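Visitor: Predicted model follows, preceded by the sequence.
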Amino acid sequence: MNMAFWVEQAGWFTTVQDLGRTGYEHLGLPAGGAMDPFACKAANRLVGNEDSAAVLEFSGAGPTLWSDTPALIALCGGGFTLWVDGMEMPAWTAVRVRAGQRVECRPHLAGFWGVLAVSGGWDVPEVLGSRSTFLKANLGGYQGRLLQPGDWLFSLREGWLPEERAGAVLPASRRPVYSPEAVIRVVPGPQCAWFGEEGEREFLSAIFQVSAQSDRLGYRLTGATVPRRAGELLSEGIPRGAIQVPPDGNPIVMMADHPTTGGYPKIAGVIRADWGRMAQLRPGEGKVCFETVTLEQAHQLYRELMANLNAIELENFSFWMRG
């Protein structure tokens, strides 16, 4: 039997995501995927899935689900706490739920994006090599749309419930620190010459605020302007994390569903190890400043982040959820 859940409340912005689809940027289709890839991988590993298994991702207000079958779940990321039948459960931990139990992801202060994994991974059709939702094209995920009340969700692997993993936990010391004021590390961008010493100095010394007009495509930054040369480039490819500066001098950080091409000069790029921490800054509230690292340092920082996933420990929380 596949694990099954009924959606009582869908939350504010709940979609199915995984680590994204690659190889289609030349057709204008971004890789997409989870806003916080580390949280996605951690949640999946806690319940015994492959890193790339589909998760539920949400922000603002989380979903409320009813379990129709026993299952193993894990909540990771920021901005939410996990409750089962009115009892708070630990995040970053594999929790066993029984049939008929109510699972809530309630808003919390630290962070903005939560992910919920289920043993076996969420079962939605694979489109172009990924189960991620791309809302602008109504592509992938759960019928290409946001989750809605009354939807049914099933796990991909029938009859698979690794009960021995109940209580698996990623220690707090190995989790990212989500802060409303973050120092995000960057590598220099390909158009640094457009900004000169004054522009680079302003970019690296300013404290920016993440605008409320931010979403999965890009985080707009306000509070300081970065001087740059007049004019525009011919459109060229844009990777996730690229920081473009339009003529008004307010930088835009490219996020998971970013456009695949653009003509604004790029002053820097957020390193992959900090994609999740950047995403977890709450639009309208979060503040960010940037510091430069070398490409070699960026690679090492990513290796160190991924090594944290190997620190998952088994602890006996499972008795909480056994009938």
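Guide: Arrived safely, thanks for sending.
Visitor: drop to CA atoms for contacts and neighbour counts, all remaining ones
Guide: Noted.
Visitor: element containing residue 204?
Guide: For residue 204, the host element (DSSP states H and E) is helix 196-205.
Visitor: Tell me how far that helix lies from the chain's centre.
Guide: What separates the centre of helix 196-205 from the centre of its chain is 29 Å, taken as CA atoms, centre = their mean, to the nearest Å.
Visitor: Could you name the helices and strands sitting against the helix or strand that comes right after it?
Guide: Following helix 196-205 in sequence order, the next helix or strand is strand 208-210 (DSSP H and E). Strand 208-210 is packed against strand 218-222, strand 287-292, with contacts defined by 3 or more CA pairs under 8 Å, 6 or more residues apart in numbering; DSSP states H and E.
Visitor: ranking those strands by burial, who's on top?
Guide: Mean neighbours per residue, mean count of other CA atoms under 10 Å, is largest over the helices and strands packed on strand 208-210 for strand 218-222, with a mean of 23.
Visitor: Could you list every helix and strand in contact with that strand?
Guide: The contact analysis (3+ CA pairs under 8 Å, 6+ apart) places strand 218-222 against strand 208-210, strand 252-254.
Visitor: List the contacts of the last one.
Guide: Contact partners of strand 252-254, identified using CA atoms under 8 Å, 6 or more residues apart in numbering, comprise 217-221, 239-246, 270.
Visitor: So which elements touch whichever helix or strand comes after that strand?
Guide: Proceeding N to C from strand 252-254, the next assigned helix or strand is strand 261-262, under DSSP H and E. Under the contact criterion of 3+ CA pairs under 8 Å, 6+ apart, strand 261-262 touches strand 236-237.
Visitor: on contacts alone, who are the packing partners of the strand it packs on?
Guide: Using 3+ CA pairs under 8 Å, 6+ apart, strand 236-237 sits against strand 261-262.
Visitor: Residues touching the strand it packs on, excluding its own?
Guide: By CA under 8 Å, 6+ apart, strand 261-262 touches 28, 234-238.
Visitor: this is the comparison structure:
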Amino acid sequence: MSIKVVRPGLLVTVQDLGRFRYQKYGVVAGGAMDTGASRAANLLVGNEGHEAVLEITLTGTELVLEQDTLLAICGARMLVTADGEELPLWRPALVRAGTVIKFGACESGCRSYFAVAGGWDVPEVMGSKSTYLRGAIGGYKGRALKAGDVLAAGAPSLLSERMKESLQKGWRGYGSFAVPLWHASHFAIADNLADPIIRALPGTHYERFTAESKSRLFSQSFQISVQSDRMGYRLEGNHKLELAAPLELLSEAVASGTIQVPADGNPIVLLADRQTTGGYPRIGQVATVDIAVFAQLKPGDRFRFEWITQQEAEELYLDSERDLRMLKAAVALKFNSAN
């Protein structure tokens, strides 16, 4: 299977779950911003959750399928069409060769994940297919996709082949594609962004901030600044966050979701393409399950932080992993038992 890029839209890159064994050498982890949506899309086409997907930001992308393709699109709530007919999200779809897939404007959310059976066949760099744009490594030639690019898919799994055979029976009367009646929208963060709450824990230097700043972190709302990207989201609040006394720090390792506070008092939440170390005070740490919420927020969106304990954060993480395991098992059961 392969696709051709007709229009890349705002930004499309190849991403998997990132490269993690090289941070000690200064190589960023990268990977999909919304890992839940990325993993779900892969599972819905019979892949393992770590396979490479296309991360599609906001709008304008147009692709043409060069062969019959088993695909799934998860993430932002947006209108996606196949030859002008709305293509359902959060479920496997078998789409005919020659079909044009168009991504319209996002109704809610910011990023969508396009998975195909077998994943995208691009070279691994340091154990990952993820694109790191600043370093021009990974993905498709180390860059965002352009018009005219052609991407091939890898070898599909046995489960993917069974899914394709099952869905072929539903092509009659469905035009250019066939989909099952069920879907997996339980994982759709973009459906719950009307008044988003981001759960966070106190950071390493939380107690070094003023009492007012500690209170403001969890009481005021923040807006995503236009100075935000895959490296991190800069936040703007009504009140600055301040240290109780000057603090000299050495650069230390940082993680996805670390909330740093530079000298201007506007916090920064580090995300997928974060640097490997940071020297700003760390007032908080976003719970792992809510890091993906930032992937679906865009500049201008507002949210609030909510206090959470480490135990609660761990339990929520384990629940999210259980849900993905259940999705994987459900897909296998549905199609392994199909006639």
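Guide: The structure has been received and is ready for your questions. Note that the structure is predicted; figures quoted are calculated from it, not measured.
Visitor: follow-up on the earlier one: which among the contacts of strand 252-254 of the first structure count as buried?
Guide: 217-221, 239-246, 270 (16 or more other CA atoms under 10 Å).
Visitor: JSON lines for those residues, including distance to residue 37 of the first structure?
Guide: Putting those into JSON lines (distance: CA to CA, whole Å) gives the following:
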{"residue": "217", "distance to residue 37 of the first structure": "15"}
{"residue": "218", "distance to residue 37 of the first structure": "16"}
{"residue": "219", "distance to residue 37 of the first structure": "17"}
{"residue": "220", "distance to residue 37 of the first structure": "20"}
{"residue": "221", "distance to residue 37 of the first structure": "22"}
{"residue": "239", "distance to residue 37 of the first structure": "15"}
{"residue": "240", "distance to residue 37 of the first structure": "12"}
{"residue": "241", "distance to residue 37 of the first structure": "13"}
{"residue": "242", "distance to residue 37 of the first structure": "17"}
{"residue": "243", "distance to residue 37 of the first structure": "19"}
{"residue": "244", "distance to residue 37 of the first structure": "22"}
{"residue": "245", "distance to residue 37 of the first structure": "25"}
{"residue": "246", "distance to residue 37 of the first structure": "27"}
{"residue": "270", "distance to residue 37 of the first structure": "14"}
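Visitor: Nearest to residue 228 of the first structure, out of those residues: which one, please.
Guide: Using CA to CA, residue 245 is the member of these that sits closest to residue 228 of the first structure, with 7.9 Å.
Visitor: what's the spacing between the aligned residue in the second structure for that closest one and residue 90 of the second structure?
Guide: By TM-score structural alignment, residue 245 of the first structure lines up with residue 261 in the second structure. In this view, residue 261 of the second structure and residue 90 of the second structure are 37 Å apart by CA to CA, to the nearest Å.
Visitor: Likewise for residue 40 of the second structure?
Guide: 8 Å.
Visitor: Name the residues contacting each of these two.
Guide: Both residue 40 of the second structure and residue 90 are contacted by 74, 184, under the criterion CA under 8 Å, 6+ apart.
Visitor: And the two? Which one has more around it.
Guide: residue 40 (31 against 23; other CA atoms under 10 Å).
Visitor: Show the contacting residues for that one.
Guide: Contacts of residue 40 of the second structure by CA under 8 Å, 6+ apart are 49, 74, 90, 184, 187, 324, 327.
Visitor: how deep is the fourth one tucked in, by neighbour count?
Guide: To tie it back to what came earlier, the one meant is residue 184 of the second structure. 16.
Visitor: pretty sure it is touching residue 91, no?
Guide: Yes. With contact defined as CA atoms under 8 Å, residue 184 of the second structure reaches residue 91; the gap is 6.3 Å.
Visitor: before we move on, back to that, a markdown table for the helices and strands packed on strand 208-210 of the first structure, including distance to residue 123 of the first structure?
Guide: Below are these laid out as a markdown table (distance: least, CA to CA, whole Å):
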| stretch | distance to residue 123 of the first structure |
| --- | --- |
| strand 218-222 | 28 |
| strand 287-292 | 36 |
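Visitor: just so I know, which of the ones you listed lies nearest residue 83 of the first structure?
Guide: Among those, if distance is taken as CA to CA, the winner is strand 287-292, at 29.2 Å.
Visitor: In the second structure, which residue range corresponds to that closest one?
Guide: Strand 287-292 of the first structure maps onto residues 302-307 of the second structure, going by TM-score structural alignment.
Visitor: so how much does the matching stretch differ from the first structure once superposed?
Guide: After superposition onto the first structure, stretch 302-307 of the second structure sits on average 1.0 Å from its aligned residues (mean CA distance after the TM-score superposition for the first structure).
Visitor: In strands, which of the contacts of residue 40 of the second structure fall?
Guide: residue 74 (DSSP state E).
Visitor: preserved in the first structure, out of the contacts of residue 40 of the second structure?
Guide: Retained in the first structure (both residues aligned by TM-score structural alignment, their matches' CA atoms under 8 Å) from the contacts of residue 40 of the second structure: 49, 74, 90, 324.
Visitor: got TSV for those, with distance to residue 306 of the second structure too?
Guide: Shown next, in TSV, are these (distance: CA to CA, whole Å):
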residue	distance to residue 306 of the second structure
49	29
74	26
90	28
324	25
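Visitor: Look through the first structure and tell me its longest helix.
Guide: helix 295-307 (DSSP state H).
Visitor: Could I get the buried residue list for it?
Guide: Across helix 295-307 of the first structure, burial judged by 16+ other CA under 10 Å covers 298, 301, 305.
Visitor: Kindly report the same for stretch 18-27 of the second structure.
Guide: For stretch 18-27 of the second structure, by 16+ other CA under 10 Å, it's 18-19, 27.
Visitor: what about residue 6 of the first structure, how many neighbours?
Guide: 18.
Visitor: What's it aligned with over in the second structure?
Guide: Under the alignment defined by TM-score structural alignment, residue 6 of the first structure is paired with residue 4 of the second structure.
Visitor: Surely that match touches residue 153?
Guide: No. At 11.6 Å, residue 4 of the second structure does not count as touching residue 153 under the criterion of CA under 8 Å.
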